[in-house]
Structure formats: C-alpha cells, structure tokens
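Participant: what follows is a predicted structure for the sequence shown.
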Amino acid sequence: MVQYNFKKITVVPTGKEFIDIILSRTQRRTPTQVHKGYAISRLRQFYMRKVKFTQQNFHEKLSTIIDDFPRLNDIHPFYGDLLHVLYNKDHYKLALGQINTARNLIGKIAKDYVRLLKYGDSLYRCKSLKVAALGRMCTVIKRVTPSLAYLEQIRQHMARLPSIDPNSRTLLICGYPNVGKSSFVNKITRAEVDVQPYAFTTKSLFVGHTDYKYLRYQVIDTPGILDRPFEDRNIIEMCSITALAHLRAAVLFFLDISGSCGYSIAQQAALFDSIKSLFMNKPLIIVCNKTDLQALEGLSEDDMKLVMEMKSEAMKTLVGQGGEATDGSNVLLTMSTLTEEGVIAVKNAACERLLDQRVEQKMKSKKLNDCLNRFHVAMPKPRDQKERPACIPQAVLEAKAKQAEVDAEKENRKLERDLENENGGAGVYSASLKKRYILAHDEWKEDIIPEILDGHNVANFLDPDILMRLEELEREEGVLQGLEEDDDFEMDGAELTPEEQAALTEIRKKKSLLIQQHRIRKSTAESRPTIPRKFDKDKKFTSERMGRQLSSLGLDPSMAIDRARSKSRGRKRERSTDGVESMDVDGDKQNKKMRLKSRSMSRSRSMSRPPGEVVPGEGFKDSAQKKKAIKIAKSSSKNRNKEARRGEADRVIPTLKPKHLFSGKRSTGKTDRR
C-alpha cells in the first residue's frame, strides 16, 4: 500500500535564514587563513574552494526542498486534486519552479566566477571575485524569499493533512451539514471529531479506522455539502467533492429525516440528485439518521416519495455494478447516533457491500486467470459402496464434554461484582484473596501465613498470655504509683513553729514569683537576645546575692554556695600550696621554683600531640610506621613544590568550553584526525 506521509518534508527556511546557514557552514567547513606571501596558485585554489563549496551547499539545500515536495502529476489523483483545491496548483508549481531556477542560476554564477578566479593575479583580485560570487548567490536567494515563505506555509498545512491511503478499503460519509456524520464516525472508530449543534463544524477531512471480519477499514468524515452550482462551492465543500470523485469507497449518504439540521428532505434529495454522478461504480447506502426524533414510517407522503426515489437510484447503481437485484433492505437503512440504534448494522452493511464489490472486481481481473492455473483442487473418487463417515476419537469427545462443563460452570458462577452487591456494596464487602488457593484441604485456605524472621517463625516466640500479663503489670504499676503519690511529702505547716510557717510562706511566695517571671521570659524568648553573664549589671545571679537572700530567710547558705562554686566553669584553677607552706622558710628559691611551676601547670590548657603519636583509626601499626609514612609523603612532594607544579591540594577550575569541541574553524592542512 502506498502511504503518503507529508510530515517528513524538510522545513523550508526563510531567505535570511537560508543565507546565514550556508555562509556559516562555508566559514566553518573551509580554511580561513591565507597570507599574501602564498603562491598565486595557492591563493586561487583557496578562493575557488570557497565559491565551489558555497554553490554545492546551495544546490543540496534547494534540491532537498524540490525533491521533498510532491509532484502533482506523479501522485494519486486524489491528492493531486486535493492539493489543487487547497493551494492552487499553479501557484504551487510556480513556487517550485522559482526554486529550481534559483538553483540553476547559482550553479551558473559559481561556474563563471571559478573561471575568472583561474586568472586572478593577486590576493586582492581573488578575494574581490569571491565576495562578488557569494554576494550574487545571496541576491538570488533573496529574490525567491516569497516563494520560500509560501512553500513553508504549504509544508505546515500539508503536515496537518490526514494520512489517507487511496487504495485501501474505505467508507466515505457525505451529506448536508449537521446531519450526524461526525457522530457516526466517533461511534464506530476511535477518532475524536468535534461535534457541535451547528453547521460546518467539520472543515476538513478526518480519518478513523475500524475492523470488520479481521480486516481494517478507514472511515473518512467529509465536510458538509450544500446544493449549489459547482463553481460556487467553497474550499471546504470541494474537499468532500474531491474525495467522492477519486476514492474507491463505499459511500454512505446521510439523510436527516427529522429536519433538525435546518434542511428539509426535499433539499437533501436535490443534493443527492446533483452529486449522484459521483456515486457511479461505488457501493451506495442511504442512511436515515435521527430516528429517535422522527421515525421513517412517520414521514409525510411527499417526503416518503422522495426517500423512495433516492432508494431506487441507489438500487440502479447496485444493479449497474453487476450486483443482484434485491429488495433494497441493505440500501436504505435507519439509525440513531444518540441511542446507537442501528449504528453497527449500518457499519456492517457498508463493509459487506464494499468487500463484495472488491472481491468481484478481482474475480473479473486478468490476474485471476494467471493464478488459477497454479491451483489444483483434488476431489477424491469413491472406490466402493461403503460409507466412511467422519471419525472423531473418543478422547476428543471427552475433552469436548469436559470443556462444555467448564464453560457451563463459568457461566453459572457468581462474579465478584455479584458477591459485592449481595454483601453490602462497595466499601462494605472485602474480597477474599485466599479463596482461589490450590491446597490439599479447603480448610487450610484461611490459615494465617507464618511470618519468618532470621529463619525462625515469629509465632513460635509469641506468648499467647502476653495481653493478660500486660494487664497485670499495668495494675501493679498503678498500685506502685499510688503508693508514691501517698509518700510524696507536702508540707502543710501543721507541725511547724510560727517562725518556720512564716519562712515557708515567704518561700512559696518567692517560688510563685519566680515561676511567673520564667513564664514571661519564656513567652518572649524567641525575640529576646541572649545576654552573657558578664553583662549582668543588676548582679542578679551572683553567689553572694544568693547567700544574702538565704540568710535573710534564716537558712544556712554555706553548702549552697560551695556547691555553686564547685559547679562553676571558671577558668582559674586552685593552686596547691600545701607543699610550699610545709617547707622551711629558708628554702625561698625552692619555694619560688615550685610556685612558678605550679603557675605554669595551671595556665596550660592542653598538650599538643607529638607527630609520631598514633591516633586510633589512622591505620598505622605503631609510631615508627607513622613517622616513616610522613617522611615519604614529604619527600614525594618536595620536587613538585620546588618546580611549582600543581598538586592534588591545588584548586582546580575546569575549562567550561574545551577548544576541541567549541572551535568553529579548521586550519589549512590535513584532516587525518577525523
């Protein structure tokens, strides 16, 4: 089958883009460095190469455009007429002719200037000739800029055309606008044609595909046609006329018997009479649509007469094609795309009519006689009077009976949907995934599947009485908590003296005040900066103030102050002077040395680790091995540091644009690296 795929046509650049593409390619693909000291033959060759290369690129690009666009005389007449209707083949051929002329002119220009360059006597003369040659080539392209723009528009429009095979089995749907053609296509195919309640919704040809008897059929939805002279029809109507004229297809003429499309049956019958010449040698079916609004039997006598006349015309075309004269039951059909009544019957009848016609044409063709002499059908002759009926083995009969039982069981068994409806519907019924398990015993299906962890069954390590034991533990814990609550000491003041009661009241008052202050500070903690202790001007947090407050309450603050000092993180350390005081007064020098030593020991915060000490995790066996490794590392980096070379510790800034990838020019010389 011939497939016309116009989506593969190369994009046509505009005139300016065309020139930029070719000149930049010439600059990139040819050498760019030349000196006046070169021999004159080398200078001539340099510029001749530029001119020839530019001409070749123009020729290749223009040839691609000319070859990609279809030639109207070489393609199927359907596509030839369709392109003529859409774009006017005179303008189309003229544009391609101008592109061809530009290609020939560029070839002549290159030829002339190459001849002149052969006699160039200086670098300046050769360069001027090269500039003139490229300039004239670009001028030729600028003159065909409108043709290039026109061809690009045609290419974009042709890419949107449907892919129709003129030689395939085709159902063609035609009729007045808004009679239900697109709705029918949407019903029998997977096409999504726009359907609206007004005329001329479909403005171009749409293609869908359907199957009948394991064969693929293409269904073409055509725009609506009005009953008017041929020369008055617009482009949209001419698309339908072109398809009717050139495609070998089964034609379905849609008739709106309800009149809701805005056209009467008389107008639709007049359209049928005006285009019936296009139905010759094609299977024709008249489809009365929208029977849900108006039944065929309920039509008036005049309308019914018109419908019967159309039916008789369709019968004539059937007899004229060599078909048998029938009652016309498969010529006039009724349907409703809204209720889908009769839709499949119309599709099957059209496909059957088309199939019969194609088989009949093949039987009449000369190719059949060439094939028949290759076939031989052997007919067995009886050798006696004994009857030999077909023998079916018993195993086959048993298998067939068993299969019949399985089929009957499948028909009678309840589906999950039925069980769901019986047991409360969706959200209530939960399907069991275990009922289809194939096990030795059916009662095993609902057993709990063991959970295996580290090769052991988890169920073996579970205590069946664990919940009961948990309850007992909770009860014991509750009893213990009750005892602790009873043991909590709450000072009620009954056994205290009046002075102790006053102190207790003061403490509780102070405690509540501190809690309130803490809550206030906590509420504004996020927005309040942290103030170091050394900037505490009010001295709220000193141990002396704490001692005074505790003393005012009648408490001994010594133990609290000692504890606060032992927990403080002061930097000063206590000096041990016990040994100094116990020494004799005469040993002043020794006392002085001890004091200096103790002072230096107190000032030292941390000892730096010696380089040979092994830290766990470094991977060294002992300090000797670590020292050896450090020595080897220093010696290896000595030469590199001396020569100021880059090492692994230096910062690396990678080259974002490597020259070999982004350089656009090639120097003169060999190209062996490619």
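Facilitator: Yes, it's here.

Participant: make it CA atoms for all contacts and neighbour counts henceforth
Facilitator: Will do.

Participant: Lys511: neighbour count?
Facilitator: 12 (other CA atoms under 10 Å).

Participant: gap between the host helix or strand of it and the chain center?
Facilitator: Lys511 is part of helix 498-523, with elements assigned from DSSP states H and E. Its chain's C-alpha centre and that of helix 498-523 lie 69 Å apart, by CA atoms, centre = their mean, to the nearest Å.

Participant: next one: stretch 244-253
Facilitator: Worked out by CA atoms, centre = their mean, stretch 244-253 lies 39 Å from the chain centre.

Participant: same check on stretch 22-29?
Facilitator: Distance, stretch centre to chain centre, for stretch 22-29: 37 Å (CA atoms, centre = their mean).

Participant: list the buried residues for that stretch?
Facilitator: Neighbour counts using 16 or more other CA atoms under 10 Å place 22-23, 26-27 of stretch 22-29 among the buried residues.

Participant: ok, those vs Met310, which is closest?
Facilitator: When the buried residues of stretch 22-29 are ranked by distance to Met310 (CA to CA), Ile22 comes first, at 62.4 Å.

Participant: just say helix, strand or coil for the closest one.
Facilitator: helix (DSSP: H, G, I helix; E, B strand; the rest coil).

Participant: that older thread, now for the helix holding Lys511, which elements pack on it?
Facilitator: Here helix 498-523 touches no other helix or strand, going by 3 or more CA pairs under 8 Å, 6 or more residues apart in numbering; DSSP states H and E.

Participant: quick check, nearest of the buried residues of stretch 22-29 to Thr339?
Facilitator: For those, the nearest to Thr339 is Ile22 (61.3 Å; CA to CA).

Participant: contact partners for the closest one?
Facilitator: Going by CA atoms under 8 Å, 6 or more residues apart in numbering, Ile22 touches 54, 57-58.

Participant: against that first model, consider the following:
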Amino acid sequence: MKPEDFRESIIHEPSEFLAILERRLKTAGSSGRVSARARLLEKLSTCYQLVDSEFSKAEAFLRRIVELGGFHAELFKLEAGVEPGEVLKRVKALRRAAGNIYASSRSELKSARGERDAREAFRAGVGRLVSIYKRNRKTLSAIRKTALEFSRMPDVEGDLRVIIAGMPQAGKSTLISRLTNAKPEIGFYPFTTKNIIAGHLDVEPYGRIVLIDTPGILDRPMSERNPVEHRAVLAVKHLADALLFLIDPSPGKYYSLDEQLNVYRTVQNMLQGKPLKIVLNKADATPPGELEEACERVRREAGVEPLVISALTGLNLDALKNWLTGLLKTGTRGF
C-alpha cells in the first residue's frame, strides 16, 4: 500500500472537528420555508452524519492496518500504545452506539407533542452524540496521529528492499544519498535520522532496488530503546529483503567496535537468514592500520569478509552496487 492511500482516512483533530460541527449546526436547516421540527431534524441529521463520518474514516483506516499486519500493525501499537485490532473493535462499537443514539433521538423528536418537547429531544440527541465523541478524544487523536504518520512515510515498493542499518553516525544517510535519489538530513550528531527514509536505485532490465535508511540503533536492551530506535527495529524485522550493516571504524567514531558489533549481532538475529553485508565506512578518515585491524576483528567475530567503502568519497561504491545488483538478479525476496 502506498503512503498516499492513507490520506483519505485522516480524521480531524478533535478540537477542529468540534468547531466544524458547531458551524454546520448553525447553518443546517436554515434554507427554505420548513417547519421548526423539520429544521431540528435536519440539524440532528447533520450532527450524526459528521460524527459517523469521523468514525467511518477511523474504522476504514484501522481495518487496513489490521489487514496489512506486520510492520504497519506494530508501528501503530508503538505510536498508540494498543493493538490496532482492539481499537478497531472500540471504534465499531462507538459507531453502532452513535447510530442508535441518532435513531432514538430522531424518533423522539418526530413524536414530540410540541415545539418545546421537540427542542428538548433535539438538544438531548445532539448532546449525546457530541458526548460520545468527546469521551473518546484520546483514542481518536491516536488514530489521527498514526494515520498522518503512515501517510508521510516513503514509498518502499520495489523489487528488492534493502535496509541500511547501524549505530548513529555510521554514515547511513550519506550512503543512501550517494547511491539513490533520496535527500535525507545529514548531521553531525546522533539520531539525525528520526524516521524511515527511502531512495530508489533502478537497475535495468532487472528492476528497482529500494534502499531504506533507518534511525540508528544503540547497544542496549529492547526495553530501554526509544521510539526512534524501535522504528529501525520494525523496519529490519518486516521490510528487509536484505541488509547493509554499516560500521564506523574511524578514530572519531561515536561508538566503539564492541558496541557496533553487539548491535550487528542483534540485527543479524532479526534477519532470520536473509542476505547481510557488513560495510566498513569512512575509509577516508581511518588510518590504514586501524582499518585493517577493524577488518580482522569483523572476520574473526562475525565470520564474514567486510566491504570497505567511503560513502563520502565514493570508494568501492561500485562494488557495493554490484553486490546489490547480484541480489536483484537472483530474485532475493524476504516474502
């Protein structure tokens, strides 16, 4: 599903919605020569339609998240703090309750003996409809927040999805900007990348590689990771067909090789056997002796031959593209 497909499901901010409702109630039933009772019925209908429209959009959004599962369902839970299926049940119940309130209020208004009784039935009906909305503002705000989040995510559809992972400041954003059309924010402090960023690399005639830049992951237990790190973990678990793990061996590195290799092992376990390439970045800033020590350390502890590159100068980026193209040719897919 493309990110723009979520835009039609974005509901209003509760305060914005209540302001819209107030304006619509002022103008509803004001045209034409109709009875006071007919005007009240139109206003009541307007109120219900607006409330039902919000619940309907929320229900449609949650249905999509439940159907998609995986990455989308876990990201919803991360943002909202509750399973999307549970929220869907609640919204469906709220929608039914609003429908019942409207039906009973409309019946009371139509059967009212006089204008005074009709107005009382109208006020009670609108009050109950607005109340059911207000009491669930927190839930509706969480739904809006996550729908906005999904609508702003990059398009990750392609023939091969490759996650670029590593600790903060390993050079992930610089690498994706050199290999693709992506323009991530590149900074000199940890967690510059706070969201998932995607860039596309078209390899004719084989197809499209999607490179996904993720926030940095720190060497600490899952329970201690912040929401930014959890986004990266979810991307590795659910979006990766293959993965590039960047290590910074330079003297100016933010994190030790011990810490970086610990995170590598964590990521490796998440991949469940999918293709993985360890990439030693920043060769331009690392003395040859220290670079070789880092390579030997990777060989010894990870049991693989790392690829040495410099995302900044372009060193060995062609070799990296060749590895990615090889995966695309062989039809590597994670699903």
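Facilitator: Everything's here; your move. It should be emphasised that the depicted structure is a prediction, and the values quoted were computed from it without experimental measurement.

Participant: circling back to that earlier point, buried stuff in the helix holding Lys511 of the first structure?
Facilitator: 501, 503-504.

Participant: try stretch 323-335 of the second structure
Facilitator: 324-325, 327-328, 332-334.

Participant: among those, which two are most distant?
Facilitator: Thr325 and Gly334 (15.7 Å).

Participant: let's verify the residue mapped onto Val130 of the second structure from the first structure: helix, strand, or coil?
Facilitator: Aligned counterpart of Val130 of the second structure in the first structure: Cys138 (TM-score structural alignment). Following three-state DSSP, the label given to Cys138 of the first structure is helix.

Participant: how many other residues sit next to Cys138 of the first structure?
Facilitator: Cys138 of the first structure: 20 neighbours (other CA under 10 Å).

Participant: for it, give me its contacts.
Facilitator: Counting by CA under 8 Å, 6+ apart, Cys138 of the first structure touches Ile19.

Participant: against Tyr263 of the first structure, how distant is it?
Facilitator: 58 Å (CA to CA, to the nearest Å).

Participant: so what does Ala283 of the second structure match up with in the first structure?
Facilitator: Ala283 of the second structure maps onto Thr291 in the first structure, by TM-score structural alignment.

Participant: its match: what secondary structure?
Facilitator: coil.

Participant: would you map the helices across the stretch 51-200 of the second structure?
Facilitator: Listed in chain order, the helices of the stretch 51-200 of the second structure (DSSP state H, counting those that start in this stretch) span 70-80, 84-110, 115-134, 137-151, 172-179.

Participant: which of these is buried the deepest?
Facilitator: Ranked by mean neighbour count, these are led by helix 172-179 with a mean of 22 (mean count of other CA atoms under 10 Å).

Participant: contact partners of that helix?
Facilitator: Residues outside helix 172-179 of the second structure that contact it (CA under 8 Å, 6+ apart): 164-166, 182-186, 193, 199, 201, 211-214, 246, 311-312, 314, 317.

Participant: go again using 7 Å as the cut-off
Facilitator: Helix 172-179 of the second structure is contacted from outside by 164, 182-184, 186, 199, 211, 213, 246, 311-312, using CA atoms under 7 Å, 6 or more residues apart in numbering.

Participant: reformat these as TSV; add distance to Arg106 of the second structure and neighbour count.
Facilitator: Shown next, in TSV, are the contacts of helix 172-179 of the second structure (distance: CA to CA, whole Å; neighbours: other CA atoms under 10 Å):
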residue	distance to Arg106 of the second structure	neighbour count
Ile164	58	29
Ala182	55	20
Lys183	55	14
Pro184	54	19
Ile186	58	15
Gly199	54	21
Leu211	55	29
Asp213	54	29
Leu246	64	28
Ala311	67	23
Leu312	68	17
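
Participant: between these, which is nearest Arg231 of the second structure?
Facilitator: Asp213 (10.9 Å).

Participant: hang on, isn't the closest one packed against Thr193?
Facilitator: No - counting by CA atoms under 7 Å, Asp213 of the second structure sits too far from Thr193 to count as a contact (8.1 Å).

Participant: common neighbours of these two, please.
Facilitator: In contact with both Asp213 of the second structure and Thr193: no residue, using CA under 7 Å, 6+ apart.

Participant: mind checking how far the next helix or strand after the helix holding Lys511 of the first structure is from the chain centre?
Facilitator: If you walk from helix 498-523 of the first structure toward the C-terminus, the next helix or strand you reach (DSSP H and E) is helix 543-552. Distance, stretch centre to chain centre, for helix 543-552 of the first structure: 76 Å (CA atoms, centre = their mean).
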